[in-house]
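Colleague: pasting the sequence and the predicted model now:
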Amino acid sequence: MEKKAWWKESVVYQIYPRSFADSNGDGIGDLNGITEHLDYLRDLGVDVLWLSPVYQSPNDDNGYDISDYKAIMADFGTMEDFDRLLAEAHKRGLKIVMDLVVNHTSDEHPWFVESRRSADSPYRDYYIWREGKKGGPPNNWGSFFSGPAWEYDEASGMYYLHLFSKKQPDLNWDNPKVRNEVYDMMTWWCDKGIDGFRMDVISMISKDPALPDGPVDGLYGDTGPSCCNGPHVHEYLQEMNRRVLSRYDLMTVGETGGATVEDARRYAGEDAGELNMVFHFEHVGLGGGELGKWTDRRIPLRELRAVLNRWQTGLEGTAWNSLYWDNHDQPRAVSRFGDDSPLWRERSAKMLATCLHMMKGTPYIYQGEELGMTNAYFHSIGDYRDIESINAFHELTEQGLATEEEILHYLRAMSRDNARTPMQWNRTPNAGFTTSTPWIAVNPNYLTINAADEEADPESVLHYYKKLIRLRKQYPIIVYGKFLPLLEDDDAIYAYERRLDAQRLTVACNFTRDPQPCALFGSIKGGQELISNCGSHKPGMLQPYEAVAMLHES
């Protein structure tokens, strides 16, 4: 029998605070802006709010470079504002999950400031410092944000490791003092009353101590084999669980780049003593080309289905899935996996929602996804704020690997800034996000895609999400039913069945603009149509981007 848990039955809503709601007119979203919209989130029906980092930060990587884990970034408000947000959320039955970023800190964190001061500093071993080799870095690793993963320090003549920005030095988790500092900080937040952690790149905290060169991929070596799912990562997470997580009733989800289904069973197995669930990247990592993620390639349904089905069936009965189409690091779901043209945007957004929310696992909604918000399609590199996008533009154009227009084309498809444009609340200037100039441009389509208009339209994407969430709370089969794939060789229809006792839930989603023959529902007698995005379903055919979920007895 499946073990029941509140986090399995929850729907999570991710908030990117900088872009959610600006309460003080400085162009930057803030904590009070979130508090002002808690009723919207309660009415949507979600249970958990995951906040991207709100800690004190120089903001080199939009808050994922933390200089003080126990302080709030001034852009977002004060700790008193956070305490009020937490209290008001709890009043409404909403839980708060914090983003835990402990693979690295900011280079302005006091630990690193002291670490950098001297090779004899007691904080030197809080980070990963090494001597160079043959006048260069310790190895050939490349940063995920372009360039080398090592930064030379003139004062000491040594290099420090940064898998991301050079302003994000990696912590040395092999040092027990570092782990103790992290656990003490986590305990401080738990005692404050938060409800869990989303753990940023947690699969990278344990590196191969030999620091071997990685297989060359372009200009630099791939860090993955030595930095993802490393030799002590499970030991450290089990220690974290004993010291902190098991002492509270928390939801935990780890961002685990490079993790396989087998790895996930170790991270999130029912009895593993580590995490509740993980985020994998296999489905969003599909479609890469000669320039890696910078491509406009559409993902064939067979490839997408194969990945998602493997995770569904592979974790069945042993671990729990997290379900997502997009987040703050991915382009908008309807633009990448659906069809954001004016004719098909709403229907395909509803189709994607049906496909995801009827699967087994905890669904995550990224802010604006419930409105069918689209990619920004910026025209100039000057429009972008994301360090990854800006670095890629300059590196690829300067090396002659792509023209400026080519890389801008790929950024329009894949940049993280597509997800970071302001939340579209209404038709007033700047979409109701701010009364001044926003930190990043608002998508001009806010005049036709916004929360106010969708609240007033019972057929909107927003109301469709509300219905999906209600159904999840009403029918245990949606949460706990076993997943069985259907039509695995179909190039247009993603279909599957859920089973719980004598109940069956059949789900079919057309991923194309063309009608598709579908015989799945013709033989069902007396079934109950739980949801459809095309009105009442007519058996024998799925209309363009049609999605249907039918409940019936076996």
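Modeller: Structure received. Keep in mind that this is a model prediction, so the values were computed, not measured. Numbering: from 1, shown residues only.
Colleague: going by C-alpha atoms from here, please, whenever you check contacts or count neighbours.
Modeller: Noted.
Colleague: look at the residue nearest the centre of the chain and give its secondary structure.
Modeller: Centroid-nearest residue in the chain: Asn327, 3.8 Å away (criterion: C-alpha atoms, centre = their mean). Using DSSP: H, G, I helix; E, B strand; the rest coil, the structure places Asn327 in coil.
Colleague: contacting residues for the residue lying closest to it once chain neighbours are set aside?
Modeller: Closest residue to Asn327 apart from its sequence neighbours, by C-alpha to C-alpha, 6 or more residues apart in numbering: Tyr366 at 5.4 Å. For Tyr366, the contact set (C-alpha atoms under 8 Å, 6 or more residues apart in numbering) comprises 13-15, 326-328.
Colleague: mind running it again at 6 Å?
Modeller: Counting by C-alpha atoms under 6 Å, 6 or more residues apart in numbering, Tyr366 touches 13-14, 327.
Colleague: for the residues you listed, which one is nearest Arg504?
Modeller: Tyr13 (27.8 Å; C-alpha to C-alpha).
Colleague: pretty sure that closest one is touching Ile365, no?
Modeller: Yes. With contacts counted by C-alpha atoms under 6 Å, Tyr13 reaches Ile365, the gap being 4.8 Å.
Colleague: okay, one more to line up with it:
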Amino acid sequence: MGQPRHAPTEWWRSAVIYQVYVRSFADGDGDGTGDLAGVRARLPYLAELGVDALWFSPWYLSPMKDGGYDVADYRVIDPAFGTLAEAEKLIAEAREHGIRTIVDIVPNHVSDQHPWFRAALLGGSERELFHFRPGRGAHGELPPNDWTSQFGGPAWTRLPDGDWYLHLFAPEQPDLNWAHPAVRQEHEDILRFWFERGVAGVRIDSAALLAKDPALPDFTEGSDPHPYVDRDELHDIYRSWRAVADEYDGIFVGEVWLPDTERFARYLRPDELHTAFNFAFMTCPWDARRLRTSIDETLAEHAPVGAPATWVLCNHDVTRTVTRYGRTDTGFDFATKAFGTPADLALGTRRARAAALLSLALPGAVYVYQGEELGLPEADIPLDRIQDPMHFRSNGTDPGRDGCRVPLPWAAGAPYAGFGSREEPWLPQPAGWTAYAVDRQDANADSMLALYRTAIGLRPVFGDGPLTWESAPEGVLAFTRSQARCLVNLADTPTDLPADLQLLLASGPLDAEGRLPKDTAVWLRA
């Protein structure tokens, strides 16, 4: 393979990156919505946690029809969150704490309130920036093709003038036409705008969906190439983006959901994206054989292009780890989400603690979604408070994603668990949420928060070397990196620890004989 293409200064190769969903992180002005003032006030907390960077879900001007992923203006902070000047202060203050900032760009679509789309509705030349088409049928009453929205239902909406426009997500999120040079130029300008303000990187939403077959044909299962997923034209776009990022030493992380590992790796070539999310690991069931296979396949698919793997247990779109691992089906699939799925939270918490040590010991970068370090479970949202369009587009059968977006609990004795002071939070906190509050966990050396802080602090013991699997009983994962070893017991019986290694950290207590119990992980050192 020749010389590696990275240097030790490439912080992103082994970073711990914390995802901030601003709306639910901390409410600085007490109006019920999280904001940049709240994040700035909690920077010491994030520094103590030990994270290297913050990834902010979209904080731009938005009607919030899809949690901010419907962007009306990339150069304006939504007033609910603050101002551009505050964002610049936050980026600078975080850097003073040794924490870099990653912003979220949503290139597949914009809000229907974006100036381009508003002009397009008036019949102007801006229609060329989107996908407007006449309908099929005798009177144009049928959509132009059979594509379906990611949120359910048709991917087309008809306007009063008879034309239809494409939206792979909600109708309020019209897809951009990436074959138009103005669309490409605008996004390169947006990248420069934020790199100029000191951000260290950009997360790319729905990164494999931008390019469409210009003929917009019907979708045929198994068609190659796909009419709108993972088209070859995408790579030219990302090579152009990489040239912009390299001017600023900026990095990219792509949201790339692809089953084909070879196709996935193409996005990580040296002149394209630096990293991409590892969804196979995130959605993998709590099963030793499946987890080991996922780890091996992940490392193998990244090796040919020299890119670091990423490891993540949860994000703003999926069921929280504690709840998922406490269910009979411990994997994650959007298609199987349902109301009333039972979960054993004690079991899920034990497994989530072990999974934290597993993911933090693996080679590459680790993403931590806000609240995972507190062991928050998925919340049940009252039907009349659900806001996620996935719920409504499914005709009410899908519970949506709001359950993992509930505002964080900071102080057990404060109004709204310390999230804010005056108004009830935009999503209700469940009964008992104060049990997870940061101040309570601060006082408990065995809390989930204490485990995350200690693990992130100790993580450098694993060095930057490769992973070597060690022999272990069935159901036990055991690997060594540098001078440190990680053991995770997913078997039904306790397992002995190597006598010649020192115990550094355990996700839970050992048994009376000093053995590693089921659903527990340890870090060991020679």
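Modeller: In hand now; what should we look at? None of these values were measured; they are calculated from a predicted model.
Colleague: on that earlier part again, counterpart of the residue nearest to Asn327 of structure 1 over in structure 2?
Modeller: When structure 2 is aligned by TM-score structural alignment, Tyr366 of structure 1 is paired with Tyr369.
Colleague: how close does its match sit to Asp230 of structure 2?
Modeller: Per C-alpha to C-alpha, to the nearest Å, Tyr369 of structure 2 is found 26 Å from Asp230 of structure 2.
Colleague: check Gly28 of structure 2 too.
Modeller: Applying C-alpha to C-alpha to Gly28 of structure 2 and Asp230 of structure 2 gives a distance of 41 Å.
Colleague: same check on Phe264 of structure 2?
Modeller: Counting by C-alpha to C-alpha, the gap from Phe264 of structure 2 to Asp230 of structure 2 is 9 Å.
Colleague: what does Pro134 of structure 2 give?
Modeller: Separation of Pro134 of structure 2 from Asp230 of structure 2 (C-alpha to C-alpha): 26 Å.
Colleague: of these two, who's got more company?
Modeller: The neighbour count for Pro134 of structure 2 versus Asp230, taken as other C-alpha atoms under 10 Å, is higher for Asp230 (22 against 17).
Colleague: quick check, that one in contact with Leu210.
Modeller: No. Using C-alpha under 6 Å, Asp230 of structure 2 is not in contact with Leu210, being 8.4 Å away.
Colleague: what's the burial count for the aligned partner of Asp163 of structure 2 in structure 1?
Modeller: Aligned counterpart of Asp163 of structure 2 in structure 1: Met158 (TM-score structural alignment). Residues near Met158 of structure 1, counting by other C-alpha under 10 Å, number 18.
Colleague: distance check, the closest residue in space to Met158 of structure 1 that isn't next to it in sequence against Leu315 of structure 1.
Modeller: Leaving aside its sequence neighbours, Met158 of structure 1 sits nearest to Glu131 (C-alpha to C-alpha, 6+ apart; 5.0 Å). Counting by C-alpha to C-alpha, the separation of Glu131 of structure 1 from Leu315 of structure 1 is 43 Å.
Colleague: do the same with Ala268 of structure 1
Modeller: Taking C-alpha to C-alpha, one finds Ala268 of structure 1 at 9 Å from Leu315 of structure 1.
Colleague: go on, Asn103 of structure 1?
Modeller: From Asn103 of structure 1 to Leu315 of structure 1 the distance is 26 Å (C-alpha to C-alpha).
Colleague: so which residues of the stretch 401-550 of structure 1 form strands?
Modeller: 482-486, 493-500, 503-510, 516-518, 528-532, 540-542, 547-553 (DSSP state E, counting those that start in this stretch).
Colleague: actually the stretch 51-200 of structure 1, not the one I wrote
Modeller: Using DSSP E, counting those that start in this stretch, strands in the stretch 51-200 of structure 1 cover 55-56, 68-72, 95-100, 129-130, 150-153, 158-161, 196-199.
Colleague: can you list the ones you listed in CSV and add distance to Val233 of structure 1?
Modeller: Shown next, in CSV, are the strands of the stretch 51-200 of structure 1 (distance: least, C-alpha to C-alpha, whole Å):
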stretch, distance to Val233 of structure 1
strand 55-56, 25
strand 68-72, 22
strand 95-100, 16
strand 129-130, 20
strand 150-153, 22
strand 158-161, 18
strand 196-199, 13
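Colleague: nearest to Arg427 of structure 1, out of those?
Modeller: Per C-alpha to C-alpha, nearest to Arg427 of structure 1 of these: strand 95-100, 29.1 Å.
Colleague: mean deviation, that closest one versus structure 2?
Modeller: Here the mean offset of strand 95-100 of structure 1 against structure 2 after fitting is 0.7 Å, by mean C-alpha distance after the TM-score superposition for structure 1.
Colleague: against structure 2, where does that strand fall?
Modeller: With TM-score structural alignment as the criterion, strand 95-100 of structure 1 aligns to 100-105.
Colleague: what of stretch 60-69 of structure 1?
Modeller: Going by TM-score structural alignment, stretch 60-69 of structure 1 sits over residues 65-74 in structure 2.
Colleague: centre of the chain to the matching stretch, how far?
Modeller: 16 Å (C-alpha atoms, centre = their mean, to the nearest Å).
Colleague: any idea how far apart the tips of that stretch sit?
Modeller: Using C-alpha to C-alpha, the two ends of stretch 65-74 of structure 2 sit 16 Å apart.
Colleague: do the same with stretch 206-215 of structure 1
Modeller: 19 Å.
Colleague: give the buried residues for it.
Modeller: 206-207, 213-214 (16 or more other C-alpha atoms under 10 Å).
Colleague: over to stretch 69-86 of structure 2?
Modeller: 69-74, 76-78, 80-84, 86.
Colleague: which residue in structure 2 aligns with the residue nearest to the centre of structure 1?
Modeller: The alignment partner of Asn327 of structure 1 in structure 2, by TM-score structural alignment, is Asn315.
Colleague: any idea how far stretch 25-32 of structure 2 is from the chain center?
Modeller: In terms of C-alpha atoms, centre = their mean, the gap separating the centre of stretch 25-32 of structure 2 from the centre of its chain is 22 Å.
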